[in-house]
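[1] Return a 3D structure for these sequence lines:
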Amino acid sequence: MLENLDLQQVMVLDIETVPQYSSFEEVPDVFKQLWELKTRSARKEGETPDEYYPRAGIMAEFGKIVCISVGIFTKHNEQVGLRVKSFAGDNECHLLSEFISLLDKQPPNFTLCAHNGKEFDFPYLCRRTLINELCIPSQLRISGKKPWEINHLDTMDLWKFGDYKNYTSLNLLAAVFNIPTPKDDINGSDVHWVYWKEKDVERIKTYCQKDVITTAQLLLKFKSLPLMADENIVIV
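    Coordinates of the predicted model:
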C-alpha cells in the first residue's frame, strides 16, 4: 500500500485536547455524576473523580479540542517538503469549522494520517464535530464503507504489523528511527495545565505542530525515503 501512496494526496494531522472546564468544581452536576460513572473502573483505588478530572480531555464527551495542526506534503526539485498549518483557540466550533473548510477543498479520497489516529484523533474529531452541530467532512466519514474504502493511515497501526497488543508512542518511534525532534518543554499530559492555568495556546500549537512534523517524517521512514530537511518544512 505505502509503495503506491502519493504523498501529495496525504494530510498529516494531530489534535490537542483539554477538559471542558478548568476544574471539576465547575462541571455541571449532571456531568459530575456521569463522569463518576464513566471513570469508575479506570480510577485507581481511592482516587476520586475530582483527582481524575485532568484526564477528561481524552474523552470527547468531557473534553474539547483546542488545536488542530495539519501538514501537507510538497515536492520541489525531487525534494519532499511539508507545509504545516494550525487551527487553535478557545472557540472549538470556530477552529473545527476552519479545519472542515480546508478538508472540503480537498478530494473526497484525500488520505488522512495520524499517530494513533484510528483510536483517538479521527473519532474525536467526528464526535466533537457532531456535538458542535457541524457536518462531518467526507474524508472522516467511515459509516457504511468497506475497510479498503477508508483512506485513513495510522503510523502506530502500521508499526503493529498485526500485533494488536502493542502500543508504541510517537516519541519512541522517533528515537528508534533516529528522527531528530526538538527538546519539548511540555508533553501531552501537560496540555490541560498549559491551557487552563497558563492560558498559553501558542505553546500548545507549537507542541502540536512538532507532532505533525514527526509523524510526517515517520511516514517517510515507512516508505524508505530520506527525512525532510528543516528548510523544506514551512509553517504557514
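
[2] all contacts plus neighbour counts: C-alpha atoms, from now on.
    OK.

[3] helix, strand or coil for L82?
    strand (DSSP: H, G, I helix; E, B strand; the rest coil).

[4] Same question for C113.
    Three-state call for C113 (three-state DSSP): strand.

[5] Next, the distance between the ends of stretch 112-131.
    End-to-end span of stretch 112-131 (C-alpha to C-alpha, to the nearest Å): 21 Å.

[6] and for comparison, fold this next one:
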Amino acid sequence: MLTKISLENILFLDIETVPEHDNFDALDPTKKELWAHKTQYQRKEDFSPEEFYDRAGIWAEFGMIVCISVGYFTFKGNTRSFRVTSIHGEEKDLLNEFKNLLETHYNEPYKLLCGHNAKEFDFPFIARRMIIHGIRLPTKLNLFGKKPWEIPHLDTMELWKFGDYKHYTSLKLLTNILNIPSPKDDIDGSMVCHVFYVEKDIDKIVTYCEKDVIAVAQIFLRLRGQDILDDSEIKHV
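    From the prediction side, this is the model:
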C-alpha cells in the first residue's frame, strides 16, 4: 500500500527536453534521413521532416535534457516540508550531477523515484541520454535483469490507471480533477523548445519544471489520502 512507503524515501522528479539542435538544417545528412524514418508514422502526410523537427525533444535519440528538477519531503516532528531544486546546464554535466545525487542519497534499495508518466518518458529518457554520453548507469536506472517488483520506480499516471493499461491521463487533467493547483499556468511542454532556443530563458523552464515536480508530489499525497501541501510547506533550494 502507498501509505506504507515513507515519503522521505521518495525522490520526485521531472525533466524538460528540447531538440538536440536549434533547427533541422543543423543535422548531418544521415541524421536527417534517420529522423525522417523515425517519425514517418507520427508525421504521416501532414508534416515534412523539417516541419516536425521542433518535436524532436520527445525522442532521446534526437533530443536532449536541459533541466532535471527534483523534490523531497523532510519532517521535523509534526512539521513537514517539501524541498525542490533543479539541475541545469550542459547536458553531460547535469546528467553526472543527477547520477551523483542518486548514488549519494538514493542508492539504498528502499529509496524510490517517482514521476508522472515517468516510466514511459523521464526514466528511459535519462538512461538513454546517459548511455549516449558514455555515463555508466546508476543503480536506480539500471533495470537490466530486474524483476518488475524490483524496479524502484513509482509513476503517478500508472497508479491512477488502477490496472487499466490503455488509460492515459495528463498531469494537467489529474491536478484539475483532484483539486490541486495546476502547474500549467505559464508555459506548456510544447513551448519549451521556443523558450530555450529563441527566448534563451532557462529560468522560465526551471520554474515550469519545478511546478511539475510539486504537482506530482501533490498527486501522490492525494492518492495516499493525505492533505496536499500548502505554499508555506514548499521550499525552493
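
[7] And the TM-score between these chains?
    TM-score for the superposed chains, counting by TM-score structural alignment, normalised by the length of structure 1: 0.97, backed by 235 aligned residues with a C-alpha RMSD of 1.1 Å.

[8] What residues sit buried inside the lengthiest strand in structure 2?
    If you go by DSSP state E, structure 2 has its longest strand at strand 63-76. Under the neighbour-count criterion of 16 or more other C-alpha atoms under 10 Å, strand 63-76 of structure 2 has 63-73 buried.

[9] which helices and strands does it pack with?
    Counting contacts by 3 or more C-alpha pairs under 8 Å, 6 or more residues apart in numbering; DSSP states H and E, strand 63-76 of structure 2 is packed against strand 10-19, strand 79-88, helix 91-105, helix 122-132, helix 202-223.

[10] with structure 1 superposed, average distance for whichever helix or strand comes after the fourth one?
    Going back to what we said before, that points to helix 122-132 of structure 2. Downstream of helix 122-132 of structure 2, the first helix or strand assigned by DSSP states H and E is strand 153-155. Strand 153-155 of structure 2 differs from its equivalent in structure 1 by a mean of 0.3 Å after superposition (mean C-alpha distance after the TM-score superposition for structure 1).

[11] returning to what we had before: quick one: the longest strand of structure 2 to structure 1 mean distance?
    Looks like 0.6 Å for strand 63-76 of structure 2 (mean C-alpha distance after the TM-score superposition for structure 1).

[12] and that strand with helix 202-223, angle?
    Angle between the axes of strand 63-76 of structure 2 and helix 202-223 is 50 degrees (criterion: axes from the mean of the first three to the mean of the last three C-alpha atoms, to 10 degrees).

[13] Tell me how far strand 63-76 of structure 2 lies from the chain's centre.
    Taking C-alpha atoms, centre = their mean, to the nearest Å, one finds strand 63-76 of structure 2 lying 9 Å from the centre of the chain it belongs to.

[14] same deal with stretch 175-191 of structure 2?
    Worked out by C-alpha atoms, centre = their mean, stretch 175-191 of structure 2 lies 15 Å from the chain centre.

[15] got the end-to-end distance for that stretch?
    20 Å.

[16] Any buried residues in it, and which?
    Across stretch 175-191 of structure 2, burial judged by 16+ other C-alpha under 10 Å covers 175, 180-184, 189.

[17] of those residues, closest to I126 of structure 2?
    Closest approach to I126 of structure 2 among the buried residues of stretch 175-191 of structure 2 (C-alpha to C-alpha): G189, at 16.9 Å.

[18] Tally up the residues packed near the residue lying closest to that closest one once chain neighbours are set aside, please.
    Closest residue to G189 of structure 2 apart from its sequence neighbours, by C-alpha to C-alpha, 6 or more residues apart in numbering: E16 at 7.8 Å. Neighbours of E16 of structure 2 under the rule other C-alpha atoms under 10 Å: 21.

[19] Make sure L7 of structure 2 is actually in contact with F73.
    Yes. The pair L7 of structure 2 / F73 is scored as a contact, 6.1 Å apart, by C-alpha atoms under 8 Å.
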